[in-house]
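K.L.:
quick one, structure for this:
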Amino acid sequence: MQDNILHHEKIPKLFLTFCIPAILSMLIAGMQTMIDGLFVGNILGSNAMASINIAAPFMQLILGLSMVVSVGTQSYMGLRIGEGNVSKAQNTFKTFIIFIVIAGIIITILGIGFNEQIALFLGASDVLKESVCLYIKTISMFTIPMAIMFLFGFSNRLIGHPDLYFKGMLLSLVCNLFLNYILIAKLDLGIVGAAIATGMSYSSALLMVSHPLFSKKSTINVFSGTFDQTTILPVLYNGSSEGICSLSAAISAYIFNMAFMNIAGESGVAAFTAINYIGQFGVYVLFGISDGIGPIISYSYGGKLYHRVKEALKLSYFVGLGIGSLVFMTLFFFGQTFIEWFIKEDPQIIHLATQGAKLYSIAFFMNGFNIINSGYFTFIGEALKSVLIASSRGFIFILLGIICLPKLLGLNGIWLTIPFAEFVTVILGILLLRKKVSN
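P.N.:
Below you'll find the model as predicted:
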């Protein structure tokens, strides 16, 4: 059934069918962090919030590995199914179930047995060390179900169930609200309760995304196939841009914090944080578009339906530009209103953030093109180009901009660093696309 849908259904209908659930899933994932922060910050206090922030890289290790495997597996399987090589796709699925279980066991052992060493490595102070250790130990126990949930959710898109991942994330959001309230507010389980709420909420989505893959009638299922070690490196390589995105985001956030601290102090950091909260929702939508077109691109490319690849890509660019323009207008004309959701009592920061938002918002005319391009090259199996785009917009040109622009433009130079990085990456992306067409 899914083969027929991806092969014959009109691209605009496929776009809506696949992209809307993907966009909503990304938005829900963004809300999860905010919910955790509200409960922990308001009930457990600043030390607990700091402990979770220090433990965040360990959590990112779990999520990053999950996304590398899930995106890489989905793209590789989509190409193989499009080529008609269903057995290779099935072997890939079976291989990475086994891979996740083995990797998950290793991460769990590290979290339980070496949490103190990990906490110290991540910079936990004597005051926070115990809480950081508890969080790492607890969240590590959920590594395997969380990782399998992402793999199953992304794989469902290839067998006719693009909505299940969204439904699973929606269930996860509801569970996160409920469990945070019960475990933290009512049972007073503290930092352990916060970790359990996060782990169980993501794991609960596994109940939603599993059932099609336990049917032997599905093109891809947990019963068929054999372990195929030849698929491991291609899948991890193809999904590596997801890991680069996570790493670049962490590094660039550090760079911006240091730059704002040097020029504008704590007010500058607070202003950037407020704007980033707003801008990230636009970025989540754009990443949702990129995720959503993945099965369409990989299947069509594998089946040599290149006209459908071009049609899906053009439609994605058009919608991405529309979304980016909407975010630009929101930040440019109504930035102060949204900033005051996060900052109410400091006029200096509000003014700084409002002026900065007008410059920062320029990036949204371009980042949709770059995000979609990075995803496109992943979905057709050209991971190096995807990594090049992801690292260029997320790290390389941000580092170059943050070194040069503030010297020329002062504080405005920092705000313009992201638009600068996106603009240069657009040029790079056009060159890579032209080279691809010429080949």
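K.L.:
please make it C-alpha for all contacts and neighbour counts, starting now.
P.N.:
Fine.
K.L.:
any residues touching stretch 351-358, and which ones?
P.N.:
Identification of contacts with stretch 351-358 by Cα atoms under 8 Å, 6 or more residues apart in numbering yields 267-268, 271-272, 274-275, 328, 331-333, 335-336, 339, 412, 415.
K.L.:
what's the farthest-apart pair in those residues?
P.N.:
267 and 328 (22.9 Å; Cα to Cα).
K.L.:
the more surrounded of the two?
P.N.:
Set side by side, residue 267 and residue 328 show more neighbours around residue 328, with 24 against 18, by other Cα atoms under 10 Å.
K.L.:
name the element that one belongs to?
P.N.:
Per DSSP states H and E, residue 328 falls inside helix 306-342.
K.L.:
other SSEs contacting that helix?
P.N.:
helix 11-39, helix 240-302, helix 347-360, helix 367-379 (3 or more Cα pairs under 8 Å, 6 or more residues apart in numbering; DSSP states H and E).
K.L.:
that one vs helix 11-39, what angle?
P.N.:
30 degrees (axes from the mean of the first three to the mean of the last three Cα atoms, to 10 degrees).
K.L.:
how about helix 306-342: buried residues?
P.N.:
For helix 306-342, burial by neighbour count (16 or more other Cα atoms under 10 Å) applies to 308-309, 312-313, 316-317, 320-321, 323-328, 330-332, 335-336, 338-340, 342.
K.L.:
one more: stretch 378-395?
P.N.:
For stretch 378-395, by 16+ other Cα under 10 Å, it's 378-381, 383-395.
K.L.:
just stretch 235-254 next, same as before
P.N.:
By neighbour count, with 16+ other Cα under 10 Å as the criterion, the buried positions of stretch 235-254 are 235-249, 252-253.
K.L.:
for comparison, sequence B:
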Amino acid sequence: MKKFKLDFLKYISLNILSMVGVSIYILADTYFISKALGAIGLAALNFSIVIFTLIQGVGLMIGIGGAIDFSIRNYERSNSGNESFMNALLIGLLFAVIFLLLGVFFSTQVSLFLGADELTLPPTETYLTTILGFSPFFILNNIVLAFVRNDKNPRLAMTAMVVSSFSNIILDYVFMFPLSMGIFGAAFATGLSPIISLSILIFHFRSNSVGFHLCRCKMELKRLMKIITLGFPSFVTELASSITLFTFNIVILRIAGNIGVAAYGVIANVAIIATALFTGLAQGIQPLVSNYFASSDKDGLRTILKYSLITSLVLSATIYFVILAFSNNIVSVFNGENNETLATIAGVGLKIYFTGYIFAGINIVIISFLSAASNTVNAMAISILRSSVILIPTTLIMSFFFEIYGIWASFMVTELSVTILTYLTHLSLQRENTQLSAYTKG
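P.N.:
Model prediction:
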């Protein structure tokens, strides 16, 4: 039990630090853009983050799906870790080509679709084009990070993410202020971040015990589909954030204009930190859950789930306390123009919106747990409920009756509804299993 606790703490702490490191560079973009470009820059960034989140989601899907396949095959001693890695790289390449084509030929259309108008279109298009141009590196970085983490080297994965994130913050400042590169400088600094991370991760391949490397391997359609299936819940988790951003942007634009979108930009970027904490927890338990599942250790799986849910509740309580205590200070950091409307909308919004993380944290952990245990159907069902089926109608209905306050509250209502449905489904399955067991014995 002592070893279990040490492994649990080791994996979740390193992964939480890693994910917070990643989210900090988005926060740095927000801070520097707010100082250099004001509310219009913030609104443009908020439109663009929808696509950035989508790119990250694709990278996580392929990386985590491939890494789960890698871990299970390693436990089975099938010696096919290289095939898992090479198949993941092939899928990543295909998606990277799609994102590159979007950036080269359709950045204007994508920017307009996301909600940009005549004021926000130029900075939105610039940021999007640059980020889409670096999409192959974002995807490759997520793939290599997941494999390195599952190859028993979570410390190097954390180091790569933290160093690249802090490098991005420094480059953000240099590009936007001394070099006056504007929003392009912010996007360019963000694009360089995965390249810095990959340059650190390359040290993993110098080890004699590395479990995967580049090779000529047979590409199997069945393996490709399995990797996507195993990682799809992780993609939908990120997709939920992307759809939330998009839906909120469009509805807020109608109710409160670009200032409202800028205010939501503050909330959304602080929310990225909160999401990173829970995503780090979820990614941290993934290798442990995969190993216990492969060895059919039900007691180990129950213990991991218990510890993970308790950790999630502690994190959510801590986050909400910080928001209540420092919401005005947080908003003022990103309100360089001292816009009173922006300050009011964002200040109230933070306090309402972040109640949802009490339940969002639980849902993110459950999705990761089910996915790592190869229960992808239920994991995807929960993810889809969060990302669209409940979220979109809830946002539209609540914004109609309560306007901007309804938008903030819709996130909490969505996450609470998903948690309740998940719990009721769990109880129903338990009753069915109990009845089946009694019937079999009878």
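K.L.:
need the TM-score between these chains.
P.N.:
Once superposed, chain against chain, the TM-score is 0.83 (TM-score structural alignment, normalised by the length of structure 1); 431 aligned residues with a Cα RMSD of 3.5 Å.
K.L.:
one step back: and the helix holding residue 328 of structure 1, how far out from the chain's middle?
P.N.:
17 Å (Cα atoms, centre = their mean, to the nearest Å).
K.L.:
that helix vs structure 2 - mean distance after superposition?
P.N.:
Compared with structure 2 after fitting, helix 306-342 of structure 1 deviates on average by 2.1 Å (mean Cα distance after the TM-score superposition for structure 1).
K.L.:
residue in structure 1 matching residue 60 of structure 2?
P.N.:
The equivalent of residue 60 of structure 2 in structure 1 is residue 67 (alignment by TM-score structural alignment).
K.L.:
its match: what's it in contact with?
P.N.:
With contact taken as Cα under 8 Å, 6+ apart, residue 67 of structure 1 is in contact with 150, 151, 239, 242, 243.
K.L.:
same list, those, but as CSV with distance to residue 439 of structure 1 please.
P.N.:
Output for these, formatted as CSV (distance: Cα to Cα, whole Å):
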residue, distance to residue 439 of structure 1
150, 34
151, 33
239, 23
242, 26
243, 28
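K.L.:
hmm, which of those are common to structure 2?
P.N.:
Shared with structure 2 under both residues aligned by TM-score structural alignment, their matches' Cα atoms under 8 Å, the contacts from the contacts of residue 67 of structure 1 are 150, 151, 239, 242, 243.
K.L.:
check the mean deviation of stretch 273-282 of structure 2 from structure 1.
P.N.:
Relative to structure 1, stretch 273-282 of structure 2 is 1.7 Å off (mean Cα distance after the TM-score superposition for structure 1).
K.L.:
which residues in structure 1 does that stretch align to?
P.N.:
Using TM-score structural alignment, the residues of structure 1 aligned to stretch 273-282 of structure 2 are 281-290.
K.L.:
please apply the same query to stretch 305-320 of structure 2.
P.N.:
Stretch 305-320 of structure 2 corresponds to residues 313-328 in structure 1, going by TM-score structural alignment.
K.L.:
what's in contact with the matching stretch?
P.N.:
Against stretch 313-328 of structure 1 from outside (Cα under 8 Å, 6+ apart): 12, 279, 282, 285-286, 289-290, 293, 358, 361-362, 364-369, 372, 376.
K.L.:
ditto for stretch 9-21 of structure 2
P.N.:
Residues outside stretch 9-21 of structure 2 that contact it (Cα under 8 Å, 6+ apart) are 154-155, 157-159, 161-162, 165-166, 273, 276-285.
K.L.:
and residue 197 of structure 2, what pairs with it in structure 1?
P.N.:
Counting by TM-score structural alignment, residue 197 of structure 2 corresponds to residue 205 in structure 1.
K.L.:
dump the residue contacts of that match.
P.N.:
The neighbours of residue 205 of structure 1, taking Cα under 8 Å, 6+ apart as the test, are 149, 165, 167, 168, 169, 171, 172.
K.L.:
now structure 2: which of those match?
P.N.:
Checked against structure 2 (both residues aligned by TM-score structural alignment, their matches' Cα under 8 Å), the contacts of residue 205 of structure 1 that hold up are 149, 168, 169, 171, 172.
K.L.:
sec struct for the equivalent of residue 415 of structure 2 over in structure 1, please.
P.N.:
Taking TM-score structural alignment, residue 415 of structure 2 has residue 422 as its aligned residue in structure 1. Going by DSSP: H, G, I helix; E, B strand; the rest coil, the secondary structure assigned to residue 422 of structure 1 is helix.
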